[in-house]
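K.L.:
need a structure here:
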Amino acid sequence: MNKVIILLAFVFSVGGYAQNFTGKATYKTHRKMDFKIDDGKGAPNSDMQKKLQAQLMKQFQKTYTLNFNKSESTYKQNEELSSPQVQTGGMQIQIMGSGGGTDIVYKNITDKRYVNKTEISGKRFLIKDKLEDYGWETTGETKNIGNYTCYKATRKRDEERVSFSMTDGEKEEKKETVTVETVAWYTPQIPISNGPEQFWGLPGLILEVQDGNLTIVCSEIVLNPSEKVEIEEPKKGKKVTQEEFDKIMDDHSKEMMERFRNKRKSNEGNSFSIEIRG
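P.N.:
As a prediction, the model looks like this:
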C-alpha cells in the first residue's frame, strides 16, 4: 500500500507541474543545400560553387526562441533580418520561403491546430490549419542534450522534390519523389508535447530534429523565467490553408524564375548553369 501511495503522489506532482509551468527554449538551425553550377559547357565552376555554398550556409544558420506553456507555444526567429539575398559573380539568388525574420508559428496542442504568420514580397499571410499527425515511432535509444536525457523517435514520409536548372536564362524543372526520414530527440523531463517549428506529438519537449537537410538543436532552456512568457496567437494577415499557401508559393517561385530568365536574356555575359535541389 505504501508503494502505491508514493507512486500516485509522484504522478499528481508531475501533472501539477505540467499544468502551471512556462518556459523558453532557444534553438539553432542550419540546412544543407544540394546544388551545382557549371559554365554552360558542362564544366563545373568550383570556385563560384564554393563561394555560394559558404554564403548559403551562413544564411540558413539562424536562432529561434520557443515560448511555451502546457498547451500553447510561439516559435520566432530571434533577429529580424531583411529577406536574404546572395550575390556571387554578378549572380543574385533570392532565398524563397523567408519571411525576413518576422514569421511566427503558433501552436495549440490541445486544439491540435497551428497558425503561421509569414510574408511574401511584403504581402502578409496567416496560414491556419490542423497540426499534422506525425505518427512517430519511439525507440529505446537515448542520449544527453545538455542536462536532459533524451529519447529517439523517427518517422518517414514520401515527398515530392523539385529541382530547377537554368542555362542562359532557359529553365528546366524536374520532379521526383523521395523518402525523407525525420529523427527527433525528446525529453520526458519537460512533460509537454511540443517542439520547434511545427514538430510536436511526443511525450516530452523535442530538443533536436534532423529532418532531411534541416537540423534544429536546442542550445538553452529556461523554465519558469522571472519575466512573463508571452504567447499570443497571430491575428493579422490574409487567411489561407496550408494547401492554398503552398500553391501561392509555387506560383511565386515560378514568377521569380521567369523574371530571372528574362533578365539573363537581356544582359550580355558569360553563359552559366545553376541547379538547386531540395
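K.L.:
okay, CA-based contacts and neighbour counts for the rest of this
P.N.:
Noted.
K.L.:
what about the helices in this protein?
P.N.:
2-20, 46-59, 242-266 (DSSP state H).
K.L.:
do you know which of those lies nearest residue 135?
P.N.:
helix 242-266 (19.3 Å; Cα to Cα).
K.L.:
buried sites along the closest one?
P.N.:
For helix 242-266, a neighbour-count test (16 or more other Cα atoms under 10 Å) marks 242, 245, 252, 253, 257, 260, 261, 264 as buried.
K.L.:
what does stretch 49-59 give?
P.N.:
49, 52, 53, 56, 59.
K.L.:
related to what we said a few turns ago, go through the buried residues of helix 242-266 and name the one nearest residue 166.
P.N.:
Among the buried residues of helix 242-266, and counting by Cα to Cα, the member closest to residue 166 is residue 261, at 7.9 Å.
K.L.:
Let's see this one next, to set against the first:
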Amino acid sequence: IETINNDQNGSSMGAFSINIGGEYKALINETSKKEFRQEVVLDKQNFIVVTPYKDYEWKITDIEDTILGHKVKKAIGNDKGKQIAAWFAPDIKVDAGPNQVNGLPGLILKTVSETGGKFGSIMTYEADKITLNPKKMSKTKPMKGEEITQEDFKKLQDESRQKMRESFSIGVDKK
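P.N.:
Got it, this is the predicted structure:
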C-alpha cells in the first residue's frame, strides 16, 4: 500500500497519513531528451527522478479500434519479461503515453500490462479526454530537488522502508 490516509469523516483532527516509497508529484515527458522526470518527496527531501525511455521492441498488429474519436492501432511489447499492450493514435504525432510508456508512432491512449508479483495483476490505463491545440497552455511549475536516477531512488526507498520497519519494531524479550 503506497498511501494510507485514515481521515475520519473529512476531519483533520486525529487524521493519520503515511507515504511509503515517496509522495509522487508532477511527471514531465521530456521528448527531446527521451526521458521522464518526476518530482518525488521521500523522507521530507525533494528529488527529481530521471527515467530514460524504455525500449519495448513493439510489434504493431493489424487490430484497430476507436478511442475518443481517434482511430487507434494495437501494439504488443515486452517490459522485463512482462507483456504490455498499447493502443496508439497514429494521427497524433506524440511519442508518449500513460505510466511512462513510449516508443510508438503516435499518442498512446490505452495500455494494459502485467504487474507481476504473487498475484499476477493486470493494470489498465485509458485516456478519458484529449485536448489538442489548447487555447491556453497550463504552466508547469519548475521542479525542485536533487536529480537522481530511478535505480538510485529505489535504493533510497529501500533504506527508507527499512528505517520505518525498525522504528515500528519493539523487539521481543526472551526470558
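K.L.:
follow-up on the earlier one: take the buried residues of helix 242-266 of the first structure and write them to CSV, including distance to residue 118 of the first structure.
P.N.:
Listed next are the buried residues of helix 242-266 of the first structure as CSV, based on distance: Cα to Cα, whole Å:
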residue, distance to residue 118 of the first structure
242, 12
245, 10
252, 14
253, 16
257, 21
260, 24
261, 27
264, 30
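K.L.:
can you map out the strands along the second structure?
P.N.:
Along the second structure, counting by DSSP state E, strands occupy 3-5, 17-19, 23-30, 35-42, 45-52, 59-67, 70-79, 82-89, 107-116, 121-126, 146-149.
K.L.:
shouldn't residue 77 of the first structure be in contact with residue 62?
P.N.:
Yes: using Cα atoms under 8 Å, residue 77 of the first structure is in contact with residue 62, at 7.2 Å.
K.L.:
and these two? which has more neighbours close in?
P.N.:
Per other Cα atoms under 10 Å, whichever of residue 77 of the first structure and residue 62 has more neighbours is residue 77, with 21 against 17.
K.L.:
quick one: what's aligned to that one in the second structure?
P.N.:
In the second structure, no residue is paired with residue 77 of the first structure, using TM-score structural alignment.
K.L.:
residues near the residue lying closest to residue 77 of the first structure once chain neighbours are set aside, how many?
P.N.:
Spatial nearest neighbour of residue 77 of the first structure, excluding adjacent residues (Cα to Cα, 6 or more residues apart in numbering): residue 64 at 4.2 Å. When neighbours are defined as other Cα under 10 Å, residue 64 of the first structure has 20 of them.
K.L.:
got it, and the one 10 residues further on?
P.N.:
When neighbours are counted by other Cα under 10 Å, residue 74 of the first structure registers 27.
K.L.:
what's the closest non-adjacent residue to it?
P.N.:
residue 106 (4.5 Å).
K.L.:
What does that neighbour correspond to in the second structure?
P.N.:
Alignment note (TM-score structural alignment): residue 106 of the first structure maps to residue 28 of the second structure.
K.L.:
ok, that match - how many residues close by?
P.N.:
Residues lying near residue 28 of the second structure (other Cα under 10 Å) number 15.
K.L.:
so who does it touch?
P.N.:
For residue 28 of the second structure, the contact set (Cα atoms under 8 Å, 6 or more residues apart in numbering) comprises 36, 37, 38.
K.L.:
Perfect, that will be all.
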